[in-house]
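Trainee: the sequence and its predicted three-dimensional model are supplied below.
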Amino acid sequence: MIIGIDVREGVKTIRAGKGEYVYQVVGGLIKATQHQFVLLTDQPLPSAWQQDNVIVKKGPTNSLIWQLWAWLYIEFTRSLDVYFSPTSLIVPALLRSVPVVTALMDFVSFLFPSTHNLKSVWLERMWMRPALINSRRLIAISESTKQDAIKLFKINPQKIIVTLLAASFVDEDEPYPLPPGPIILFVGTLEPRKNLAILVKAFEGLKPELPAAKLVMVGRWGWQREELQQTIGQSPYRRDIHILTDVKPAQKRSIYKQAQVFVFPSLYEGFGLPPLEAMSLGVPVVASKVASLPEVVGAAGILVNPYAENELYEAMKGILTDRNLAEKYAQAGRHRATQFTWDKTVQHTLAILEEIGK
């Protein structure tokens, strides 16, 4: 069987959730089977992917031009048995000669458009429906994402298969010293959907009781950064709020391990890898009780209303001041994280691709 895959997100040096999904699944698929893979990219591949059963096709770096190039290549010049699109909608919407499997990451463009990049909202609203209709099978990264697809687009539930994600870190472990004091940690893109202004406000409420506490946010600046920057700039505790945009993958483990509590007040997630990463390392987690996050965290962390600053404050205070409570959630998180593995994700994905491509 010849399987074509759009791997652009997975070849990036610094990967967010989507990129990590592509990197782990594609690498696992290559190792798990002797099927031939045609990997469509816009950058060089990781060395681990350069195997005898892999053919590389590199297209333009401009995203929209790449979509046209990939569609023409698959449709007219290469015989594939199945095409897997982990993060893009345009090619799945256009293809006719090859069966398509499309992964569904989230529906933020439809549910929280004001917190998302305008270009992404426009493109997803144009291409999502035809991509969903044209795909033979859809892979949702959470039950919440599956239910969103059903509610928004009336998709047949039997067409959508849920394959959960997992936590992982690179083999290298490079130290990244954080300032002294109890560390409240966030990891993710610094954008409105992550609801970080309320985290800053809850942190301000905590400081009089825990004056040594530090708030550390790790991630790249995203869309509409001005509000968060203004909130931090006006905070009386701004000197204790640290924004780290230069963290390398090898340094993530070190940063997580220095945290006393991991806080993820996001308004919406398709899955939510950072809380799972924190749990896997025994860091107590406080997260929103919305969208997919209850699926990920379960009873192994404290779930709060993301719009309720006081709930966030109380949850953080509880973890930081009650050693027994912190240890309870540290142990529960470690145990829950073992239930999520990339091997499961890869095997479920491979079964779907083999079914559609046979």
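Mentor: Thanks, I have the structure now.
Trainee: can we go C-alpha only for contacts and neighbour counts from here?
Mentor: Noted.
Trainee: got the contact list for stretch 185-193?
Mentor: Applying CA atoms under 8 Å, 6 or more residues apart in numbering, the contact partners of stretch 185-193 are 16, 112, 115-116, 194, 196, 215-225, 228, 256, 259-264, 266-268, 274.
Trainee: want to compare, so here's the second one:
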Amino acid sequence: MKIWIDGYEANVPQRLGSSQIGFEILKGLEQLDRKNDYTILLPSAPMNDLPNERGGWKYKVLRPKRLWTRIALPLALFTARGKPDLLFSPTHYIPRFSPVKRVVTIFDLSYLHFPEMYKKDDLFKLTNWTKYSVSNAVHIVTISNSSKQDLMKYYSVKKEKITVAYPGYDKNIFRPLKDRERILEVIEKYGIHGRYIIYIGTIQPRKNLVRLIEAFQKLEGIKLVIVGKTSGQGRQGWMFESTLKAPKKFGVEDRVIFTGFAPTEDLPYLLNGAEAFILPALYEGFGITAVEAMACGTPAIVSNVSSMPEAVGSAGLLINPQSVTQIEQAIRAISGDCKLRAKKSAESIKQAEKFSWGKMTKTVLRVFESVAGQ
């Protein structure tokens, strides 16, 4: 079977969310599958950490980069001498014209739930391209049962056309650490001293960080550390001005630390040093960062909406993301009770073990084989 994969999202630095998932799927398929023939389509030369070329695994650079989905992908498909059996897009977008079967990944439909939290151009693109992709792909991969239910509800997709493939995490990186000196060394590098709760992710309205910061008005003796990019090269958040202004608005500047971007190698130390991880988002496709935190033995406080209860199971503390009081009470409960923290830490490690990139890759490969046989 000849499989072409849109590698645009995976071929970026400082991967987050969809780009991280795309990268892990590529890495997993190269390791797992030596039977099929893969061509990875890229807008530029492959980054150094992508798998090396070999027999059955090669890269093809296409132009133009700016009109990738509209021109570069369909042009490559129509002019190919040996056409692939299918094209896989690990993003919401598939080319509108294609002589081959297309499989697409739809992460979530947050833009339908909270359109006001997206830039106009991004909202237009997501709304129109996702609708087309859902209608014209032969199969859809999504990352939670919550997203599957949304696809069935809002786009009337039959359940047989959707496969859930839960994301994983790097088990060599995210794990309990015993080197307290190294943990202190890393957290002090970011100006963190004393007890803290941590959030890791993009800084954008949907993450509900303004309410989280407001909750710290009544929390003494503990700080909030927000790890996320707001400037410089690489992927960053959007519409984050209100979040950056919130500590001053609520009078908690001394209790909120914005670290900016933190490299992956620092994250397990930041997580191991925290009393809890918090994700008070209004909507999530899955919540990889919550699983990474739990893998470190750090209890997770997450919203009781969309996919987040799926990610944390009974190990997590669930909150109503619209309630500042519930956010504050959950932080107070976990930070003020050593026994509860130890109990949730042990449960979190077990819950995280349910997820792996290997499982996700095997699920995606089964989809390819099923589609090719249709």
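Mentor: On my side now, so go ahead. What you are looking at is a predicted structure, and each value in this text was computed from that prediction instead of being measured.
Trainee: overlay them and tell me the TM-score.
Mentor: The TM-score (TM-score structural alignment, normalised by the length of structure 1) is 0.93; 352 aligned residues with a CA RMSD of 1.9 Å.
Trainee: any of the contacts of stretch 185-193 of structure 1 buried? List them.
Mentor: 16, 115-116, 194, 196, 215-221, 224, 228, 256, 259-264, 266-268, 274 (16 or more other CA atoms under 10 Å).
Trainee: what residues does Thr87 of structure 1 make contact with?
Mentor: 6, 9, 18, 102-105.
Trainee: can you get me a residue count around the equivalent of Glu124 of structure 1 over in structure 2?
Mentor: Aligning on TM-score structural alignment places Glu124 of structure 1 opposite Leu126 in structure 2. For Leu126 of structure 2, the number of neighbouring residues by other CA atoms under 10 Å comes to 19.
Trainee: residues contacting Leu126 of structure 2?
Mentor: 92, 111.
Trainee: what distance do you get for it to Lys158 of structure 2?
Mentor: Distance, Leu126 of structure 2 to Lys158 of structure 2, by CA to CA, to the nearest Å: 21 Å.
Trainee: returning to what we had before: if you map the contacts of Thr87 of structure 1 onto structure 2, which are still there?
Mentor: Retained in structure 2: 9, 18, 102-105, out of the contacts of Thr87 of structure 1 (criterion both residues aligned by TM-score structural alignment, their matches' CA atoms under 8 Å).
Trainee: show me how to select, in PyMOL, the buried members of those.
Mentor: Only the buried entries of those go into this PyMOL selection, using 16+ other CA under 10 Å:
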select buried, resi 9+18+102+103+104+105
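Trainee: so which of the kept ones among the contacts of Thr87 of structure 1 sit within strands?
Mentor: 102-104 (DSSP state E).
Trainee: tell me which of the buried ones among the contacts of stretch 185-193 of structure 1 fall in helices.
Mentor: 196, 228, 256, 274 (DSSP state H).
Trainee: need the contact list for the first one.
Mentor: For Leu196 of structure 1, the residues meeting the contact criterion (CA under 8 Å, 6+ apart) are 190, 228, 265-266.
Trainee: now tabulate those residues in CSV and tack on distance to Glu143 of structure 1.
Mentor: Formatted as CSV, the contacts of Leu196 of structure 1 follow (distance: CA to CA, whole Å):
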residue, distance to Glu143 of structure 1
Leu190, 25
Leu228, 30
Pro265, 20
Ser266, 17
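Trainee: closest to Asn134 of structure 1 among those residues?
Mentor: Taking CA to CA as the measure, Ser266 is the one of the contacts of Leu196 of structure 1 closest to Asn134 of structure 1, at 31.2 Å.
Trainee: and that closest one? What does it align with in structure 2?
Mentor: So, by TM-score structural alignment, Ser266 of structure 1 is matched to Ala281.
Trainee: surely that match and Ser306 touch.
Mentor: No - judged on CA atoms under 8 Å, Ala281 of structure 2 makes no contact with Ser306 at a distance of 9.5 Å.
Trainee: give me the neighbour count for Ala48 of structure 1.
Mentor: 9.
Trainee: look up the closest residue to it, ignoring the ones flanking it.
Mentor: Nearest residue to Ala48 of structure 1, sequence neighbours excluded (CA to CA, 6 or more residues apart in numbering): Gly27, at 7.4 Å.
Trainee: the one you found contacts Gln51, doesn't it?
Mentor: No - in this structure Gly27 of structure 1 lies outside contact range of Gln51 using CA under 8 Å: 10.4 Å.
Trainee: ok, those two, which is more surrounded?
Mentor: The neighbour comparison of Gly27 of structure 1 against Gln51 (other CA under 10 Å) goes to Gly27, with 17 against 12.
Trainee: tell me the one of the contacts of Thr87 of structure 1 nearest Glu204 of structure 1?
Mentor: Closest to Glu204 of structure 1, out of all of the contacts of Thr87 of structure 1 and judged by CA to CA, is Lys18, at 31.9 Å.
Trainee: tell me which residues touch the closest one, please.
Mentor: Neighbour list for Lys18 of structure 1: 9-10, 87, 105 [criterion: CA under 8 Å, 6+ apart].
Trainee: roughly how far apart are the match of Glu124 of structure 1 and Ser89 of structure 2?
Mentor: 14 Å.
Trainee: map Tyr313 of structure 1 across to structure 2 for me.
Mentor: Match for Tyr313 of structure 1 (TM-score structural alignment): Glu328.
Trainee: no no, Thr245 of structure 1
Mentor: Looks like Thr245 of structure 1 aligns to Gly260 there (TM-score structural alignment).
Trainee: could you count how many residues lie near its match?
Mentor: Count around Gly260 of structure 2 with other CA under 10 Å applied: 17.
Trainee: that one is in contact with Val225, isn't it?
Mentor: No - between Gly260 of structure 2 and Val225 there is no contact under CA under 8 Å: 10.0 Å.
Trainee: list the contacts of the match of Thr245 of structure 1.
Mentor: Neighbours of Gly260 of structure 2 in contact, by CA under 8 Å, 6+ apart: 226-230.
Trainee: of the residues you listed, which stay in contact in structure 1?
Mentor: The contacts of Gly260 of structure 2 retained in structure 1, by both residues aligned by TM-score structural alignment, their matches' CA under 8 Å: 227-230.
Trainee: list just the nearest of the residues you listed to Lys153 of structure 2.
Mentor: Nearest member of those to Lys153 of structure 2, counting by CA to CA, is Gly228, at 32.3 Å.
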